[in-house]
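*Asks:* sequence? don't have it. structure:
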């Protein structure tokens, strides 16, 4: 019969493979092993292995599965026949670690002498049958690692001889039956990693012979009261982790004198932790991810009851509400301690110097607390430490150079503290580091070349938001396997080293907010896996490299606020305006329209015919003559037209953050009328007087926003003109969260910007798409702009250069009268500077959007005439 031969496939196959393995190996090995396996079968009434011959490849034999690539045997899948029920004297049925995928055969109920049924590690389906209570002699029932579903049948409570019940890692649901509390001989109960719900019957806590009790990883609810009596004097492993149980940890847990593993983590327990003084055999204690503690002194007193626990290896109390000072007693924990996690609590005080006594510690997690003071020098004694996380505290002073003794360290995170001084070069001794984050501290000095020379670094190196200076060491090229590199918001200078191109595994590279200069090195073309690149707010120059177009994985590119020049590409990441940022580069042109860059000038080729040149000159002079005549006529008509202004109060409005926040309905999106580089503009009517206003709220997180606010206030405080947008008031306050708040309040322009009329957005409604400016209206707006520029350049107490004049900054009131707005980039020239403007203009440089040139840049044309010609002919 094949029955018993098939029931222990693992044992048979290992034995047969050991005796049948030829020297050649490979596919021939698998074939010979299967043939010898077949040879040992004494009977095959169901002809299961009849196809096992050379007529077809062995990967097509019945019950044999091979991998696709190497065509090697990976699985033998032989079903359990119903005839197994004929084995009336069978006592032990061990089918562990096979690939049986059928339901539990019903005929098995006839095998009443069975004492052990273990089908662990298969693919059993269906439900646990209720007839199992017919096997009254059962002592062991194991269904670990299968695909059983349904509820645990209450009939199992009738198996009075049952000692071990293993149901873990299935898809069981329902509740734990009350009847299981009748299994007084049960010493092993495991139902972890299912979908069991409901509450734990209290009778289960009174099974006095229990040594292992594990219901972790389910959906069990209910409350454990502190006075709940758990009568399990022999329990060694007790786990109710990863459920939804609340209440306090019962005081009776203190009597678990034989306990080695105690797991309460990832529930909703609250209150204090009872004394653990009697738990001398405790090996693993996990209380993390609960609501334990009251956030005050005394919460951690239970830790000191763990002294002299010579077997304690892992302690996890993180993600709770523990408060109080970090107790010195942790220095006296057993030297056997391997893991200590106390993160995400409200613990204050210093890391004790005695931490160096825990010489076998491999994991130390104290992050996201309120710890202060220095990192003790004794940390260097923990030479087995592999993970050290202390970020999100108030640690200060310098990083001790003894940290270089931690040569086994793989992950180091000290970010978001108040650490000062230099990065110790001794970190170069940590040749196993995969991740290091020192960001958001006050570290200074240069970056040690030894740190950037760690070839082991493969996950993350983050040194951002410090005060690091100097050049980026060329040893950066040794980190060939690094995934993320952050050095943003420092004072690093010089050229970006060519060696950075050797870091071919980089996916994220952030060099922004530094003082880097020169071009982007061509070696960066090797970083083909880049997903994010930010080099904004530096002094980089030159053309944008073409290789960026070919980076197919690139989803974020920020080149803004540098000195790049030339044509910007329109393919690759550059065709996605939401992923590409290039503002603040006045010499760039071209690109997709959504980037709002000027068109690139094309030079006339040297072989252009003389005749074509004459035609161009004649046409240009003709247009200029016609324009001049029309301009004279329009000036005459303009004098006769009565100008009106919007009905806005002349008195200065006194507004606060609260009134603006209330007027805009909490800065609601429906009141948003536009956004810019430094903020957002909202329309609203003031409740006090019904005035229609436009509120420009500055986004102070954007670089230059505060400077823009001050510049605009300075520019507008002493100027008044009918063709300048009138500022009603300025607000400098704080919001409800205590953050700085700055806003400018203007007279509202009913007809929006000139850009809206010339280039209506695809998102505007049909009525707005149909509107258009006639030629005479354009001349009218151009004259209005010319009047405003004449006033700014020649009739102010101090001359003002707008520096960002473009259609989007020319606003139209309800009578289509043009007004110039947005003076955030304006330049104020004093008299002595005007006298020597030609000498100092180069130091000022061109600012704002290409298309506007301040007075003095051209000798033969007035700036007013250039602007009018731009508005009429170029847009």
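*Replies:* That came through, no problem. All values reported here derive from a predicted model rather than from experimental measurement.

*Asks:* going forward, measure contacts and count neighbours with C-alpha atoms only.
*Replies:* OK.

*Asks:* And for residue 443, nearest residue in space, chain neighbours not counted?
*Replies:* Closest residue in space to residue 443, ignoring its immediate chain neighbours: residue 420 at 4.6 Å, by Cα to Cα, 6 or more residues apart in numbering.

*Asks:* Repeat that for residue 124.
*Replies:* residue 101 (4.8 Å).

*Asks:* That neighbour: how many residues sit nearby?
*Replies:* By other Cα atoms under 10 Å, 17 other residues sit near residue 101.

*Asks:* Same check on residue 604?
*Replies:* 8.

*Asks:* Check residue 289 too.
*Replies:* Residue 289 - counted by other Cα under 10 Å - has 22 other residues nearby.

*Asks:* tell me the contacts of it?
*Replies:* 265, 266, 267, 268, 317, 318, 319, 320 (Cα atoms under 8 Å, 6 or more residues apart in numbering).

*Asks:* Assess the claim that residue 820 and residue 788 are in contact.
*Replies:* Yes. Between residue 820 and residue 788 there is a contact under Cα atoms under 8 Å: 7.2 Å.

*Asks:* higher neighbour count, these two?
*Replies:* residue 820 (25 against 21).

*Asks:* Can you report how many residues lie near residue 578?
*Replies:* 13.

*Asks:* helix/strand/coil for it?
*Replies:* On the three-state scheme (DSSP: H, G, I helix; E, B strand; the rest coil), residue 578 is labelled coil.

*Asks:* Can you tell me how far it is from residue 555?
*Replies:* Between residue 578 and residue 555 the computed distance is 9 Å (Cα to Cα, to the nearest Å).

*Asks:* One more: residue 77?
*Replies:* In terms of Cα to Cα, residue 77 sits 46 Å off from residue 555.

*Asks:* next one: residue 818
*Replies:* Distance from residue 818 to residue 555, by Cα to Cα: 40 Å.

*Asks:* this is the comparison structure:
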């Protein structure tokens, strides 16, 4: 008995020792894992210390009996470390969830030693390389989620042997090749995501064997061929995404019977053809249906009304309809779809007449787009019932009649396009009720009467098109002058009379003013000199008279000026030579006389037209004009040549001696500074002295200090020459490159003018009171400071307390900077590369309009057409600001438009996250670009600047996902933020030619703005 007791005691002791040793193994493995995960950060995971048992550490769960680690869950941290191979020693692990902790490096092959592992979730990290083969040894693994990483190579075919898998999520990586047929062996699989990769070839038919599959995501690849027939065996499918591939065939004919529980079908931007079968509308759970951008044809069945849960129906850019009267019959049945928010039918062949039943569509409707069809009849009064509409597009149809007064009820409307129809009558006064309007397109109709004065209420107007109508009367005063944000005004080809309203001079953002082909008269009002951003001014074929005003020479943004076929007289003002951006000047068929200037645009024979002015003379020889007559000499000038020669010799000797002395003195000084006098002569600046600047800034007092830049310090001041405060940038000439920066900035800002560029008022190159060289540039003072200040200053302690930027303001600022870049890169006479785009160089005026400044590093590219690398400027000494410099500059590449786009992209990402690219969290493979790229779109709310205060709690969003409520119910702001961040990511791609163009940026930002303007 004693021996038996001894044996039992010994066995218990041995077991205790083994448990103790195993626990110690887990602890050591965890501590090694921590060191790698957190990059050795001593402040990370503070609970992982020796005073607590490791089963009590954050994110660690242990078995109740064996006290071994069974679960490791750490999410939403910013460590940016790697996965340690020591993970293999946690042999009791059943779950690994390390999502959104910014891991880099490869997945360690030691994971394959975890025989008990059931869930592996490494979503939203920066892992790269291939998926290790050793994972095949994890015989208990059921869920693999590697979404949003940078994994590469082919999708492993050996996944097909892991028949216990229920979820395989590999989307948003860099996988190539084809879909392996072996995946068809995963009989337990419920979710398969391969979307957003680079897969090609056909969809493997073997996927049709996945009888338990509910979610299949194959969108945004380069898959081709037809959807294989076996795929229609997946009767349990809920969500099918095939968007943006090269797929062909008649996919819709099989979907209704194949997928009876389908909730969402995304098939847009493929090459599908065929008709829309009525049976499609038996899918009672369907809430999203997108087949836009394909080749579908035929009618749309009224059976669509049976889709009671439908929220989004996108069928644009197909071939639906035949131009017949019954093409729109299905609209009446859509009134049963009470949750409908978006209806896109544009660019088809739909005919027929809109009936008043359109007003019975869902009151939730925010977008109704029916443009570019063959729709006829009148716009029904019932349109006024759709009170939540933000976009109404019916342009390019055969609509006739008048605009119904009920349209005045659509007070959320931002975008109204009815152009290129057969509408007539007056533009109704109730249009002034639509105070949110930004874009109005009524062009190419038959409207009569005058422009309604109530448009003055539409103060958010940016683009107004009523050209090619039969409008008459005077252009109303105190109407457009209230629309401070107006950019484009198209009034041409009407019968307007009277003069140009002087209040148009209030529009300092106006870029295009088209008034040609009317019956306007009078003189051009001097108030138009206030339209400093004007790039195109078209006044031809009117009855204007008087002299061509010299102030037109101060509109330095002008690119096209057409004053032809009027009654202008007198001489051509020489000030027009100042318009360095002017590419087209048409003064033909007027009554001009006198000498034609020979500088500026007048040197280019292909840019000017002077035909039909009989009394012009001089100019460049190519004009073939007669020489101008020489005025007769006055009697007092008829002195003898001999006396003149003697006097000239005497004076000449004195002058030569004086000039020689001065020349020697100047050569000894070796003065290299830029003369303020020459700048003033060249650009028309008001001359200012050091003493005036000293007095204006209270002796450059610290109380007047605004900020510091790369090459100098900025002070607020008040100069007698200017009504408003100014900003004085004093160059630090001890800093290498400061003098060159001064010349570059004066040159750049002297040549380019735009509403979103910081305007230079004057400059000073002199000496201070101690005889030291002094250089300064004077700008407009921006009362709301820099974007840098608003993004990163604690608003509670700042003078800008009330200026915590909301999302709309950030979008507007991004658009302003984009407009400036578009002008610099594409619309100036010489393309300008800014080279230092960052928040501190974006200044905000009283109206929160952004102005891009600091051109000290700017470079000119001497081409106006090509964007190719062959025309890029040399940049051997290009600097910039760390975090915003594109990677190719560091490798010695020349400066380029694409380089500016990279910096702009980082700027956007900083605006949306509130984080600088040099934040301490970035490093070891993690950057602001990667940080945002991994969050788009589903985790965008976790990285966004908290001051935006989005009204979508994460818990509520997850709850909606859990109950499978439609995606379209998510807050619009979240969608817009994701779109904003996506633009920033697209602009800041590592490879220059993969970056988004500035034109596309403006289009995308403008779309976001429209969504927010409700």
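*Replies:* Alright, I've got the coordinates. Only a predicted model underlies this, so the values are computations on that prediction, with no experimental measurement involved.

*Asks:* what about residue 818 and residue 555 of structure 1, which has more around it?
*Replies:* Using other Cα under 10 Å as the criterion, residue 818 of structure 1 and residue 555 rank with residue 818 on top: 29 against 17.

*Asks:* The more buried one -> structure 2?
*Replies:* Using TM-score structural alignment as the criterion, residue 818 of structure 1 has no counterpart in structure 2.

*Asks:* same question, residue 105 of structure 1
*Replies:* Residue 105 of structure 1 maps onto residue 132 in structure 2, by TM-score structural alignment.

*Asks:* I figured its match hits residue 107, correct?
*Replies:* Yes. The criterion here is Cα under 8 Å, and residue 132 of structure 2 meets it with residue 107 at 6.9 Å.

*Asks:* between the two, which one's more packed in?
*Replies:* residue 107 (21 against 15).

*Asks:* Tell me the counterpart of that one in structure 1.
*Replies:* So residue 107 of structure 2 corresponds to residue 80, using TM-score structural alignment.

*Asks:* Assign that match to helix, strand or coil.
*Replies:* coil.

*Asks:* Thought residue 98 was touching it, still the case?
*Replies:* No. The pair residue 80 of structure 1 and residue 98 does not pass the contact test of Cα under 8 Å, sitting 10.9 Å apart.

*Asks:* Just the element for residue 589 of structure 1, please.
*Replies:* Assigned by DSSP states H and E, residue 589 of structure 1 falls within strand 587-590.

*Asks:* neighbours of the residue nearest to residue 443 of structure 1, just the number please.
*Replies:* With other Cα under 10 Å as criterion, residue 420 of structure 1 counts 18.

*Asks:* Roughly how far does the equivalent of it over in structure 2 sit from residue 400 of structure 2?
*Replies:* Alignment note (TM-score structural alignment): residue 420 of structure 1 maps to residue 448 of structure 2. Note on residue 448 of structure 2: its distance to residue 400 of structure 2, by Cα to Cα, is 13 Å.

*Asks:* mind checking which helix or strand the residue nearest to residue 443 of structure 1 is in?
*Replies:* Short version, using DSSP H and E: residue 420 of structure 1 is in strand 418-421.

*Asks:* how big's the offset between that strand and structure 2?
*Replies:* In the superposition against structure 2, strand 418-421 of structure 1 averages 0.5 Å from its aligned positions (mean Cα distance after the TM-score superposition for structure 1).

*Asks:* Just list what that strand packs against, helices and strands only.
*Replies:* The elements that strand 418-421 of structure 1 packs onto, with contact taken as 3 or more Cα pairs under 8 Å, 6 or more residues apart in numbering; DSSP states H and E, are strand 394-398, strand 442-445.

*Asks:* after that strand, next one along is what?
*Replies:* strand 435-437.

*Asks:* before we move on, the earlier item: point out the ones among the contacts of residue 289 of structure 1 that are inside strands.
*Replies:* Within the contacts of residue 289 of structure 1, residues falling in strands by DSSP state E are residue 268.

*Asks:* and which of the contacts of residue 289 of structure 1 is nearest residue 332 of structure 1?
*Replies:* Nearest to residue 332 of structure 1 among those, counting by Cα to Cα, is residue 317 at 17.3 Å.

*Asks:* For the match of residue 420 of structure 1, list the residues it contacts.
*Replies:* Residue 448 of structure 2 touches 424, 425, 426, 427, 469, 470, 471, 472, counting by Cα under 8 Å, 6+ apart.

*Asks:* and what of residue 230 of structure 1?
*Replies:* 205, 206, 250, 252, 253.

*Asks:* Tell me the spacing between it and residue 118 of structure 1.
*Replies:* As judged by Cα to Cα, residue 230 of structure 1 and residue 118 of structure 1 stand 29 Å apart.

*Asks:* now swap in residue 627 of structure 1 and tell me
*Replies:* Taking Cα to Cα, one finds residue 627 of structure 1 at 98 Å from residue 118 of structure 1.

*Asks:* Which of the two has more residues huddled nearby?
*Replies:* Shown here are residue 627 of structure 1 and residue 118; by other Cα under 10 Å, residue 118 has more neighbours (19 against 15).

*Asks:* Just give me the match in structure 2 for that one.
*Replies:* So residue 118 of structure 1 corresponds to residue 145, using TM-score structural alignment.

*Asks:* just checking, its match touches residue 120?
*Replies:* Yes. Between residue 145 of structure 2 and residue 120 there is a contact under Cα under 8 Å: 6.3 Å.

*Asks:* Residue 216 of structure 2 maps to what in structure 1?
*Replies:* Using TM-score structural alignment, residue 216 of structure 2 pairs with residue 189 in structure 1.

*Asks:* quick one: contacts of the helix or strand where its match lies?
*Replies:* Using DSSP H and E, residue 189 of structure 1 maps to strand 188-190. Residues outside strand 188-190 of structure 1 that contact it (Cα under 8 Å, 6+ apart) are 163, 164, 165, 166, 167, 168, 210, 211, 212, 213, 214, 215.

*Asks:* Can you tell me the residue that sits opposite residue 741 of structure 1 in structure 2?
*Replies:* Checking with TM-score structural alignment, residue 741 of structure 1 has no match.

*Asks:* Can you classify residue 741 of structure 1 by secondary structure?
*Replies:* strand.

*Asks:* could you show me where the strands are in the stretch 451-600 of structure 1, in order?
*Replies:* Ranges of strands in the stretch 451-600 of structure 1, per DSSP state E, counting those that start in this stretch, are 460-462, 467-471, 484-486, 491-495, 508-510, 515-518, 532-534, 539-542, 556-558, 563-568, 580-581, 587-590.
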